[in-house]
Each structure stands twice: as structure tokens, then as C-alpha cells.
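Q: Sequence plus the predicted model coming up.
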Amino acid sequence: MRNAERQRLESQRSGTENWRLWGPYLSERAWGTVREDYSPHGTAWEDFSHDQARSRAYRWSEDGLGGISDDQQRLCFALALWNGRDPILKERAFGLTGNEGNRGEDVKEFYFHRDATPSHSWLRYLYKYPQAEFPYGRLVFENRMRGRTDPPFGLLDSGVFDGGRSWDVEVTYAKAGPNEIHIRIEAANRGPDPATLHLLPTLWFRNTWSWSDDGERPKLRAIAPPTGAAWAIRAEHPELGAYHLYGASPVELLFTENESNAERLWGIPNATPHVKDSVHRRVIQGEAGAVNPALEGTKAAPWYVLDVPAGEARFIDLVLSAAPLAEPFARTAAVLAARSREADAFYNALLPDADAEDKPILRQALAGMIWCKQFFHYDVERWLAGDRLPPPDSRKGGRSRSWKHLKSSDVISMPDSWEYPWFAAWDLAYHCGALALVDVDFAKDQIEVLLSERFLHPNGQIPAYEWAFGDVNPPVHAMAALKVFRAERVQRGEGDTHFLHRVFHKLLLNYAWWVNRKDADGHNVFEGGFLGLDNISVFDRSQPLPAGYSLKQADATGWMAMFALNMVVMALELAAEDPDYEDIAIQIYQQFLSIANAIGGHAPGAVSLWDDADGFFKDLIVCPDGKVSRVDVYSMVGLIPLFATEVVDRRLLERVPRFRRMLTAHKGGKFQGSYVCACPDWENERGEHLLALVDHTMLPRILQRLLDRDQFLSDYGIRSVSRIHAEHRHLGDLPGVGQALIEYVPGESNSGLFGGNSNWRGPVWMPVNYTLVQSIEKFHRFLGDAYRVPVPCLGGRELTLKEIATLIADRLVSLYRTDDTGQRPVYCTQPRFHEDPHWRDLLLFYEYFHADTGQGLGAAHQTGWTGLLANLVMRRYRTDIPDYWKERSGGEVVDA
């Protein structure tokens, strides 16, 4: 029988209850984003700074510490803190902009997404707040003085946590219903001495009234408290309706307006004496007149002053409810206890037999995925035109000018709630694989968001991310759609073909865009530019080569071959119900064969991207005279063609006789007289067919490099650049490029080429590692246990492909498992996470990982695609998982 959390998800699915109405949709940062940038030259980080954020009303979204909001972010709730020493009220996370830090954007805080259920019925967030003055200035100064080869200077380096002198401030949200939320905030003094904490849980409206003449202003006001409450605030909004915030303990209530402090920001008089930073001025500067004595406004905070002895904790209880409650705290304890039990039951059912190491990894990874659901609001046409003040003329020719159709007011899975508080297309596709483990309906919605007419460009391009919608991300959306479709079929016994119909037609537009825009010569060898792999190349692939030169990319071509096969399988799934889809399956498979033909060098004027002498795929530079030069780099670029792998089962092939005949017509993997790919008419004992770029003869040669410790294999997964380039760095003179250099850099980037917090020149990255594991498992599905490969890291011992996939997957999960010394490799440079009992069980999911040590690098809260750790943990136990996860799909490849 399904547990209470699954029943809530079913109620959400059926439309009987909207459990998604309230969630963790409030970002940790809204300043420094493109949406809030009204500068002449697109300097978003500087145009709206952290220093301005406490005083300047946001235009497009809000931010806060451990906050929640409704799904349109009309009404927001979050923590505000003061330790008695800081110069400002702590209302939002602090970090460095890309121009301030020596490694790009970098949050300088410690907060943890402790737990979450997908309906948001249970949410826990922990913030580590120093008792000493927060070192804002020193963090900026120290990092500004450091170069690219230096490590960043972090909060732990500053010494503010020495002696354990910090507050653990944990907020827990437990829903009694979709719009009744019980809130407990606990402050624990971890220091050796008594300490005082000012705690101001803040309720406010996003400012929607200042940007147009017809914007109706909502209102917060104090009202008489009911039985058991010491105070109450009523929130009235023209769209959201009425809500009530209740507190159990008597405190001073502070009210102001969520309006910019124009006097502080721009030296002009304020329209009202009560502005956004008035609570800060009342608490820290003692300005009694800064807040509204009438106890009304659009921002309000009860002011708690907690005196806590060393080693002890204090908590406060609040309730936020749409309906007025006669006794708001009568069932708070019961609701908190019930939701805690139900969260345990939900995750125990998901992974009942996992050990004590793996359960917390899976649960905290998925909690981070859920906490990184964010409200994303952006109307590009209105942003370009400006609001009450006309924008600078330069905006007309600046970013986003070709994306006027993009209009978003959506909850979207973000890579990170501070560093990347905006969607990224290929990140989002990978997020869906993890989200589908716990909420397949939300994962489906996410697939459709970027394919909606409000996002997808009329020419078929999927927007890459807020900073530059027109950049190119790998075409992985079809892979994600197919994965989510399969996940639902496994969980519910039936796939949603209506969903598949909708996304397939939109993906055809995107597929046509790739074919028409990224294959300049029509040779089916693709040029992707950025492609998400940032600085992995020997030069900036986003910039054009000199006139007459072109770059033919193994990764772009591999991604497109994968895209084609994903579309073929989707068309075959649809053809099972509608035979008309057989035509498009044939058409796209022919396109795949053309790509395979070109990548193999068989097409007219083509040179193979497969270097048979080395057994590896490599990029090519084509000169104006037609001569070709191979780029001798061993990197993830050359592994991506492995991703173009699908197994088609008998169930699908029984419904498509013409497609089956086409497979037979290409007997021996032949296309236009040449052998181009894994034999499409070769059946295994289950009647399955393998469709792939790489065949069973090429695969062992790639795996010899992949599983060699001196090349790609790390103790923590597959490196993005082979370790062979630690010595073999110079590639000689490349036509159109000049002297070329590729360097194995296992940790932080030493290059300004897409450097910052995104180094692809050696570290381990979760999304491509995960896709690699999936691809090897598909080969195993088809080839079976009899197909074995000698493994260099095991002295040549032969393993099945399933065992090889496990070898890689276990290394990835080992980043977060404790080793023989009781330490997690991800924290190898941060001993506090091993030594301090109040830090030991807290997990941060990093953007990427040092290939030689496992150290977490880049964005510190990128649970997004690093949340795929949950899938890898599930994979280990999937033979023991509950019935709704077992295979009921007629023999297709089922994965976690």
C-alpha cells in the first residue's frame, strides 16, 4: 500500500489538492542576475549588488534564507538573523560575483538542504551562522588578491567558526494541508559561551505594484491573535487571497514596505519613510521611526531575542495558514511528528535495503533537488522595453534581443539556488532523471516547460540559460523525455503516450534546428560551439575559426547521433498505438545512419572522426583547401559518441514491419555500401536490436583507455580529460589555430577560457559519467554476460559490461561514502566535516570533483545534476526495490 506522501502526489496528479502551491521556490540570491540588470553594458553582477539588495526592491523575483513562497511568489517567508555584531541584518546568502572572486561566482556561506518530500509536506533547512562578525570585507579582499592558481578563500578559512562559535539555525516546514504550514525554527548555540541571537522570521509580498500604474498593492496588518497565539498578521493579496501568520510567543512586530530606499541608493527622497531596509535599521541601528507604528505594510517581521546557554537550543513555532485558525498551535507537535514519520516511510520505501552509508546520500541528494525548485519570472519583451523608465539604447542590440517571445512565470528545477538561480537547459534535462525517482509528474512538467511556446524559439532552438539564451547546450532533452516516460511506465505499469506525443512534436522542431543550423556543410558532422563542455578544447569553440576553416566535433556529432536514436525510439513507442509514426521513425533512423556514415568518413568529402590507429574519436579541423588535421586530444569529447546507444526490443519491432525491413536492408551495418555502425539486424536471444555508433569491436578499444588509471579512470569516476595529457600537452601547430596545448587539470581551472567555476579539463563531472554508465549498461543489455572485456586497472582481468558499469558507478558514489579513515573524499580539504560532530553528517553536492582527490569543486550547492548520485545509489539496490519500481515494460532497458 502506498504511503501518505505518495497519496499526496496522487492527489496532486488528479487535481484534487494542490500540494505544489507552496514550496521552496525562494532563491538564495536574486541580485546580480540578468533579469535585474538594467545597466547599459550588461554588467549584471555590478548593476544590482549584494550591498544594494537589502535596500532595493527586486523587479522579477525575491530571495531569502531557507525561504518558501507560493508558486507565483506573491507571498514570501524566510529567515532573517543578527548575531549582535554584524553590520547588516542577515537576510540573504552572501557571495562573490564573477568579477570579485578568483574562481567566478562563489557563495561564501554554509547552508544545507537537510530533508524534503516532493509535495513539500516536509522541508528542513540548516544555516550555519557565525557568532563573530561575518567577514564580508575580508572575503572580498582575500579573493581579489588571489590568482587563478590559488585556492579560493572561504568562510572556514577566515576562522569565524573556530572554537565552534556558531549558531545552527534550522527551519522545518510541515504542511497540515496544501495551504496550512506549521513552522519550527530552532537555534542551537554550538559555542562554549552563552550567546544572543536576534531571530526575525519575515513575511513579505513580492513588489508587483511599482512597475505599472494598475498594480494593486497587497497588505499585511496586525490582527487580534486567537487562542494560544501571542500575535497574528493577516496578509491580503488580490490574487492569492488571505493568509495568516501566527506566533506562539509575545514579541515586537516590525512592519514596513517592500519599497526601494531611494535616498540610500540614489540620493533622492523616499516616497514613504518605511522602506525595504527599515527592519535592518530598526534592529541594528536602533531607528524606532524606521518601521511603521500603525503595524501595517508589505513586509513584516516578529523580533525574537534568544539568549541561549552554551550547548543548548531554543525554538519558536509559527503557523502560516490561508484559513483563519481558532487554535493555530493545537496540533503543531502532531503535524511535525506525522510529517517526519511520513518522510521516513517515503524514503524507506524507495530504498528499503540500502545500508547506512547510502540512505543519507540518496535522501540528501533528493532533498537538494527538491529545495532547488525555484520560481523563475522573466518576460523578455517587457524587460527589453523597460518598465517605468526607458532602458539604455544599448539594450536593443544586447542579450536576449532575439528571444522576445520568452515569457516565464514558472517553478523550474535550477542547478543551484544561489550560484545559478536560473534554469540551464541541459542541466534541467539531467535533473529530470533524478526528480523522476520521487515525482515523475513534476519531471514531466519540467520537460514540457522548455518545449512550450513560451520558451522554445520559433526556429526550434531550446534556450540555453538566462545569461545567453542563444548559446548551445547539448541536445539531451529527448534523452530526458524518454527517460521520464520509461520511469513512469516502470512505476505505474503504463507510459503516458499523450506526454510522449506532445514532446515528440516539439522535439522535432529542435531536431530540425540542429540539422539545419549546426551542420553547415550538410555532411552530418556537427559544429556545436559551447556544447556545455566549456573549456575542454584547445581553443574557444564558441568563437569562429578564420575564414574557410571549420571544426568537425566528435562530441557535437555524438550528441546528435544520440538525439536521433532517442527520437527513433520515441517514434517507435508512438507507432505502437499510431502506425503513422513508423514513417518518422524510418526517416530519423536514416538520418542517424547518415551521421554514422559521416563520422566514419564514408560520406563524400568526409574524414572519419574515429582514429583507428588510436581507437578513439577526435575532432577535425578542415582547411580551406579541403585538407584535414586531426586534433589529438583524449577527452570526454571523444567518449560522447558512446552515448548514441539504444536497445530496441521485440515489443516495439512487432508493430513496425517497414522499420524491421529497413534494419534487414542494412544487414551487416551497411549504409550506402559502407559499414557504418553496430549491426542493426543482429538480434540477441531476446529478439532485441542494438542501434549504436560504436560497435562491439570498437568498444573494447575505447574501454582500454577508459579503464586505465593512467588515462581516464580515477578512483572517483571518469576524468573529463585523460591523465595522459599531464605529460603530452603540446599538440603542435593546428591549422587556423596555431600552437595548440591541452593540459590535464584535475581540479580548478587554470585557464580563463570558460574558467571560473566550470573546469572540464580533467575533473570528474556527474552528468556525463552517469550517461556513460547508462550507455555501457545498454551495451550489456544487448551483448549479455558472455561479452567480457579485459580491464587494465584490474591487471587485465575480464569483466562483463555490467560489472564495468558498476565499477564506474561505485567510484562516483564513493565520493560521498566514508573511507577507511572515516572521511568523505568530497571533503578531503575541509577537516571540520570529519572532526566536528555538528558538521559530520552534512552533505554539499558540488558542481564537479577533483579527479585525483575527490574534492568537491565549483558551485557548492549544485545538487542539480550531481543529484544523479541518487540514481546511482538506486542502481546498486534496484533488484530489491518495491514492486512499483520493478520492470513491467516488456523487456526494454530499465534504469534508475
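A: Arrived safely, thanks for sending. Residues are numbered from 1 along each chain as shown.
Q: Every contact and neighbour count from this point should use C-alpha atoms.
A: Noted.
Q: What separation do you get for Q855 and P328?
A: Per CA to CA, to the nearest Å, Q855 is found 46 Å from P328.
Q: which of those two has more neighbours?
A: More neighbours surround P328 than the other of Q855 and P328, with 24 against 21 (other CA atoms under 10 Å).
Q: burial count for the closest residue to that one other than its chain neighbours?
A: Take P328 and drop its neighbours on the chain: the residue closest to it by CA to CA, 6 or more residues apart in numbering is V319, 6.5 Å away. Close neighbours of V319, defined as other CA under 10 Å, add up to 24.
Q: next one: L545
A: By other CA under 10 Å, neighbour count at L545 equals 16.
Q: Would you enumerate the residues in contact with it?
A: Neighbouring residues of L545 by CA atoms under 8 Å, 6 or more residues apart in numbering: L551, G736, V737.
Q: list the contacts for the second one?
A: Residues counted as contacts of G736 (CA under 8 Å, 6+ apart) are L545, P546, Y549, C623.
Q: one more structure, for comparison:
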Amino acid sequence: MTAEHQRLAVNAGKSVPLAQWGPYLSERQWGTVREDYSQNGDAWHYFPFDHANCRVFSWGEDGLAGISDFFGNLCFGISLWNGKDPILKERLFGLSNPQGNHGEDVKELYFHLDNLPTHYYMEYLYKYPQQEFPYEKLREENRNRGKLDPEYEILDSGAFDNNQYFDVLVTYAKQSAQDIFIKIDVTNRYSKPAEMTLLPTLWCYNRWRDGTFKEKPSIRQHNKTTVKIDHERLGEYYFYYQSADKTFFTENETNTQVVTNTPNTSIFTKDAFNHAIIKGENVDELTKKKDGTKFSPVYKMKVAAGATKTIYCRLNTTLTEKPFAPGFKDVFKVRKKEADDFYAVILPKGMSEDMAQIQRQALSGVLWSKQYYHFDVEEWLSSSDGISPVSNSKMTGRNNDWKHLKNQDIIMMPDKWEYPWYAAWDLAFQCISMAVVDPVFAKHQLLLVMREWYMKPDGQLPAYEWNFSDVNPPVQAWAAMQVYNIEKKQTGNGDIKFLKKVFQKLLINFTWWINRKDVNGNNIFEGGFLGLDNIGVFNRSFHFPGEVQLEQADGTSWMGTYALDMMEMAIEIAMNDISFEDTATKFFEHFVLIAESLNQHGLWNEEDRFYYDVLCVSGADPVPLRIQSVVGITALYAVSTINKKALDHLTDFKKRITWFENYRKKHAKYWPNEERSDDGEILMSLIPKDKLVDMLKRLLDEDGFLSPGGIRALSKYHDQNPYSVTVDGNIYSIRYDPGDATSDMFGGNSNWRGPVWMPINFLIIQSIKKYGEFYGDSLTVEYPTGSGVQMNLEQVAEHLTKRVISLFERSKDGERRLHGDYGWFYKQPGNEHLVAFYEYFHGDSGRGLGASHQTGWTALVAELISEYGERKENTKRELL
């Protein structure tokens, strides 16, 4: 057992399996819903980037390469100045949604290089230009670009030309749970010496202004290289630093002169360091001040060309005379070795160095995505931030019916800059990746979002903070089984207690779907948005006037998958606790009825041999929306096998499903795809074999869904064949968009009209693989369609996996397709191993698009690499 596994075993015994200190600091707190106290719900304008350095946050903090305790009370991050910028580099810059030509977008280069689940070792790399950071140029260029233009990125600006930048590598190594060493390496990548000012910054989250604390926290000078922190929640801490040019103290308080044009009562505001370093204001006062709630030692350094300068700090609970005693640097070597040992155990053997680095960075990104998230909706609706008065309009505005939601936890974020708030279905995918490194925490996260301070009393799960009432695909049962099986494979033991907890909560959620999203009670479901943004020809959450209803093929398919996953979970539990046998039968029957509706009530189009949404207008014939998209492919996900052992053990279940089958067939009712293998295994799926073959023909067509990097969200068929429909006198159209969105739907910040999305590809690959395991060589299809090459479905799944992995891997010429036109930068010495994990990928070129650090669901590539590697090893053993 590695040292990290031993620490994880200790964490597993805690009520919350979490280290007290970790990368819990958000990378963007400004522009979020929870910081929005406006009357009109305009979060981006109410708290813009330009206020972030001088205005106190209400619900958290943000910073650069930072850490905090698990309640965000005390935070640490770095601040930088290149001698030219108008502001200190304290946080990542990006465009708000109205500023970007494709929605909000971070405009920085940073990488989550390494991390352990207990955060005993972490690495964060930030690339800082030596020329003035192009804030205005990035705003202006993107403002002038339209939807058909690519985004203007920082690598387009010339800021990194000729390697004129610093690499700032921040490494954390814990001596113990509350003793953290910090190393900051500043490397000059330019060919000439360059100057930089570094401020390792410690500050307290401002909870005293609203009366949460009885006493205001204090950071107080103890000696020349030590400050003492007194905090009523944390107790005493000491922060040690090496001899500095200066030390600054100020208060984490709003600069009211800037924010509200009200004179400040003190010069010691949140942005005081900014004014002192850049404008030379109040330097003596900040230096003479010996206490406050924000502190920085100041290091002015000149770094030779190609050289590195290193600063060390330390944070712990114990006063020591020699915080940097001889040999202290060894802690970094020891923890790095422990990280190497840990990943050597959990990742498959035989991987190339490149594949191993992709996996490790993907999983490190998942671990860096943990964030302190605090949002009490009832308090937010009825209180003021001290700048805007309580707004009556908010009480009937956004999220007003989620007053029960009181979140204050460490949660995995999809992306700590672009999406610094959880989303229900993103989190489900993230938990699968997290299970590879920390299955206990993965289980905790799945259960957390179902707890009573998250789940609505009626059973609805919160979607995301911009609209908790939006509906995401119900993937929690599927994710729970994935996490369960990953842990069972690792340890040999399945956590039945976890499945029982999940199952009981999801019973409530499943009932909510049945009661709220099946309007006519005919097992055809709506759902609306379903997290797929602009996948439809119009906004699927919009309710047209009059008697107009959208019956969704994917909503119905998701529910069929949900029922099958719940059945599978109930069977697994019932093998240990027979009292769950009846619920397995219940969900089996739900699945049969949903399968009937999907296949016989108009969602299947016999002419096209594909599933479509259907628009039902009172007094008119239903209109199938003949759009070849993942909406129709979703039916693939509902596939499960029941083994003979389960059937022999669960006699009542076997008896009931046999009776149900005989009854339905006797009365000429629909029966879903059911096939039996020679060894008594039963395959259950939404799609009969003949329909499956026809759908795969479209799916594996390179002129349709199949791209070089995986399955497109919308078929390329619609490039030459756009689709239009007229509703209530308005014409709605859709066509293939391989890259960024050309529509403004959902803010225009993501696109499901052609690009490759990792979660969808992961589900498709898993499903086809499951079909293949059952059918073997008895079912083969052309891959690609029209090639004349026949493959069984396991082989197809393997080839699809290779296509997705190819987005990330280095080619012979040293480039990765996901880096697109910026391959020149990532081919430079020192950058070859760096990988960005984008939200989605161009449907033709494979270039990464959207959020650049979506190691939420895009980290699933690590699991695909593992599965691919294991299959190759198994094939090798079979040949031997």
C-alpha cells in the first residue's frame, strides 16, 4: 500500500472524506449568480472582472494557483507583476459572456500538472507574459468578431512570441495535514534577463461584515519572517516566508471609492497592494502596518535568461524557530516520489510516456477542480451585499423556488474558471474519473447532490446555479454503477451500502421525472434543455403558446436508460439483500413500457430508420423533427445484461419478468429487445437488433456522425442538408456547425451542432462495447460505413476509443490535434508535455473549443486510455 493509499484509508473513516487543506480556492468568483445582487439578474455586469481586485466577495474567494481550508476561511495564492501591467496578476482574466464572441472564455495559459487526492503534493503552472498583459486587446478583438469568426486567444496577441514570458510553477508539499510547504519557481523563458515582482499572498475570507464571526480574524507580524494568524474557526496558524524586500499588510475590505464612488474610511483596502506596487501609493503605510486580514511579503527579482529563482513559504499550526531547517527541501522530493508511486499503482502498466502523462494530467485536473462552494438561496434572496439594497424583484426572479438549497461543501467543479459552480450531470461524469483516484470521495459527491439541502423536496436535482430548475439528463444511477464497479475492481469488494443510499434517493428523483416530465402519462418524456444547449432547432425548454408539446426522443431514451440502470442497481443489491428484489421488477416493467413508447408512439421514423423528437400541435398531425443528432442516438445508452447467476438467485424476479413477457406477447403488446445467450445471459435494450444495425450505419458514416476524433453531436449530413421547421408562423433552422456556436441560444457559449463531446462519446463507446460483449462475432457491421471492412462491436468500440484518444496524443511531428493552430507553442522545449482539456472538439479538425480546463467530463479520456490499454494487454496475452 502506497503512502497516499494509507492517507486515503484514514480519510475514508471521516464523515467527509476530505483533507482540511486543498485546492479549494475558486479560479473565478466574480460574474457568478451568487455574487449577483442586482434587480435584473445581470450577474456579469453586476460584479465584473474590473471589480474583483477591489471589491469584497459575499460567498467565497478566488485567486491564482491557490489553496484554502475546506471552509475557505484562510486563503493563499500568488500575485505577480511584470513591471508593465495596469493591475497585479492576482486572478485569471477572461471575458464575460456578453464580451466574448462565443460566450465567456478564460484568456490565460495555465496547467494543473499534478495532484494527489489528499493534496499532499500539487503542481500548478502559470505562464505570465513579460510584455503588458493584453487585457484591452483581448476585449476589443473579440468584441469586433462575430459568431462565424474564431475566438481571439492570448496566443494570437503576440504576448508569448519569442518566448518572452515567465513560467511560474507553484508546488505544494505537505509535511502533515496542517503543515504545508510552498515552492514558487519563477523561470525566465526569454533570451534576455527580465524583472518580476512576486507577492505570495495570504488573506482571510471576509465573514465579519455580516456578523458571522464574533471576532475579526487577524494576521499579525510575529518576527521578520513569520506572521501569526488568529482565527476563531481555524485557531492559530503561522505563515513563514524567506527574507523579503518588503512586507505589506492591508484589510480584505471593499474600496468604496472605486466601486460606489463613496470615500474610503481607510487606505487599507483589498486592492492596496495593487496601488502600492504599480503606483507607489501608501508604500510606507502598508510596510509600517503590522496586522490586517491580508498579507504579502514582496520579492523583487531579476531573472537571467533561462534561469530560475525560487521562493519558499510554509503554513502550519506550530511555532518553530527554524521553519526552513537544513534538508527541508526533501519534503518536495519525498511527496513527488509518493505521487509517482500512487499513479504507478492505479494506472495501467505498459502505457507510453505520452499516454501516461495525458492520464495523469487529466486526473490531476479533476483533483484541482475541487472548490469550496457556498450558496444559501434563501439568504441570498432576502439579504444585501452591502452595496445594493434588498431587491423585491429577486424574490420572484432566478431560483426563487429553491429556498431550501443551502450548500456549503467542497464540490468538484466542471471548470473552476468557466464553470465555478457544480452541474448535476457534469458532476456524475466527474465522479467516474474521481473514482479512479479516490472512490470514497467520488461516492461522497454523488450522494451529496442528492442530500436534502440539494435535492428539492419533490425530488428534482439542482441543475446549475444560473437556473437550478433546468433539467439535466438523469445519469446519476448510471454513474453510481460505474463508480461502484471501478471500486469493486480495485478492491475486490462492492460497496452495497453506498448503492442502497443512492438507490433510495434516486427512487424519489425517478418519481419526480415520472410525475413532472411525462405530461400525458404515456411514457414519452419531455425534459426540455437536458444539458444539450442548442442541440435542437429551437430552445427545447421554451413553451410555445397554445397547445404545443415537444415529445423528446432523448428525454424518453434517458428515462429508459434510467429505468434499466435502476434495475441493474436493484439486482446488484438484491444479490446481497433479497428485500430489493421487488424493486428490480418494478424498474424492469418501467423499462418495458418506456421501450414500447419510444418504438411505437411516433418517435421512431421508419423511413429514416432513426429516432426523432416529435412536435405535437393541437388539431394537426405530429411533426417529426428530422434532425440527425445525438437526440436520436441516446437510445443506444439503454443496454444491460442480466447474468444467469442473478436469475437463478432472484427467483421471484425471474418468475415475474417471465410472466410479464408471456402476458404482453399473448396480448400482442410490444416487447423490447431481449436476447438470450447460450450460457443463459439476457440482453435488454431499447433498440431491436435490426434498428441497431441501421443506426450504427449512420453513426459510423464519416460523411455523417463519425469524425476523425469521435462521434459528432450533429451529423455532417446537415452541412449540405440544413433542416427548418415553421412553428406559430416562425421559421427555425439548424445546420452542421463543426466548431463554435453560430447561434446565441443559451448565451452562445457552447455548441451541440457538430462538435465532438467527451461525455457522449464515452457513453456511446461503453454501450457499443456492452452490445459487443454479448453478440461477439455473431453481429458485425461496416466500419467505417462504406469501407467494406466488417468488424464486431467490441472492435468498433475500440476503434472509436482510438479516435477520441487521437485528439490528445502527440503525433510524429510533435503536435496534438486539440491544440489546433497553436501547435507551434506546444512544440517548444518545455511545453511538449502540456495538455489542455477542452469542453468539446471541432467536428472536422479536432481542435479544442469552449472551456479549456473542463477536466470534469473531458477527463474521462483517462478512463478510455486505461480501458484501451487493458484490451491491448489482454489481446497480447491471448496471442502468447
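A: It's in. Quick caveat: nothing in here was measured; it's all calculated off a predicted structure.
Q: can you give me the helices for the stretch 201-350 of the first structure?
A: Here the stretch 201-350 of the first structure has its helices, by DSSP state H, counting those that start in this stretch, at 262-266, 278-284, 332-350.
Q: matching residues in the second structure for the second one?
A: Looking back up the chat, that one is helix 278-284 of the first structure. With TM-score structural alignment applied, helix 278-284 of the first structure matches the range 272-278 in the second structure.
Q: Relative to the first structure, what is the average displacement of that stretch?
A: With mean CA distance after the TM-score superposition for the first structure, stretch 272-278 of the second structure departs from the first structure by a mean of 1.2 Å once superposed.
Q: residue ranges of the strands in the stretch 651-800 of the first structure, please?
A: Under the criterion DSSP state E, counting those that start in this stretch, the stretch 651-800 of the first structure contains strands at 670-671, 674-675, 689-692, 713-714, 717-718, 730-734, 738-741, 788-791, 797-800.
Q: Just put these in JSON lines and tack on mean neighbour count and distance to F161 of the first structure.
A: Below are these laid out as JSON lines (neighbours: other CA atoms under 10 Å; distance: least, CA to CA, whole Å):
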{"stretch": "strand 670-671", "mean neighbour count": "18", "distance to F161 of the first structure": "65"}
{"stretch": "strand 674-675", "mean neighbour count": "16", "distance to F161 of the first structure": "63"}
{"stretch": "strand 689-692", "mean neighbour count": "26", "distance to F161 of the first structure": "53"}
{"stretch": "strand 713-714", "mean neighbour count": "26", "distance to F161 of the first structure": "33"}
{"stretch": "strand 717-718", "mean neighbour count": "30", "distance to F161 of the first structure": "33"}
{"stretch": "strand 730-734", "mean neighbour count": "14", "distance to F161 of the first structure": "45"}
{"stretch": "strand 738-741", "mean neighbour count": "14", "distance to F161 of the first structure": "42"}
{"stretch": "strand 788-791", "mean neighbour count": "18", "distance to F161 of the first structure": "46"}
{"stretch": "strand 797-800", "mean neighbour count": "16", "distance to F161 of the first structure": "48"}
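Q: nearest to W167 of the first structure, of those strands?
A: strand 717-718 (35.8 Å; CA to CA).
Q: Remind me what that closest one packs against, helices and strands.
A: Counting by 3 or more CA pairs under 8 Å, 6 or more residues apart in numbering; DSSP states H and E, the packing neighbours recorded for strand 717-718 of the first structure are helix 801-813.
Q: Which part of the second structure matches the helix it packs on?
A: Using TM-score structural alignment, helix 801-813 of the first structure corresponds to residues 793-805 of the second structure.
Q: By how much does that stretch deviate from the first structure on average?
A: Mean deviation of stretch 793-805 of the second structure from its aligned counterpart in the first structure after superposition (mean CA distance after the TM-score superposition for the first structure): 0.7 Å.
Q: Quick one: the helices in the stretch 551-700 of the second structure, in order.
A: 553-574, 581-600, 630-633, 644-649, 651-666, 689-699.
Q: need these in a markdown table with distance to T260 of the second structure, can you?
A: Converted to a markdown table, the helices of the stretch 551-700 of the second structure look like this (distance: least, CA to CA, whole Å):
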| stretch | distance to T260 of the second structure |
| --- | --- |
| helix 553-574 | 47 |
| helix 581-600 | 57 |
| helix 630-633 | 48 |
| helix 644-649 | 67 |
| helix 651-666 | 67 |
| helix 689-699 | 56 |
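Q: what's the most buried one of those?
A: Most buried of the helices of the stretch 551-700 of the second structure, by mean neighbour count (mean count of other CA atoms under 10 Å): helix 553-574, with a mean of 26.
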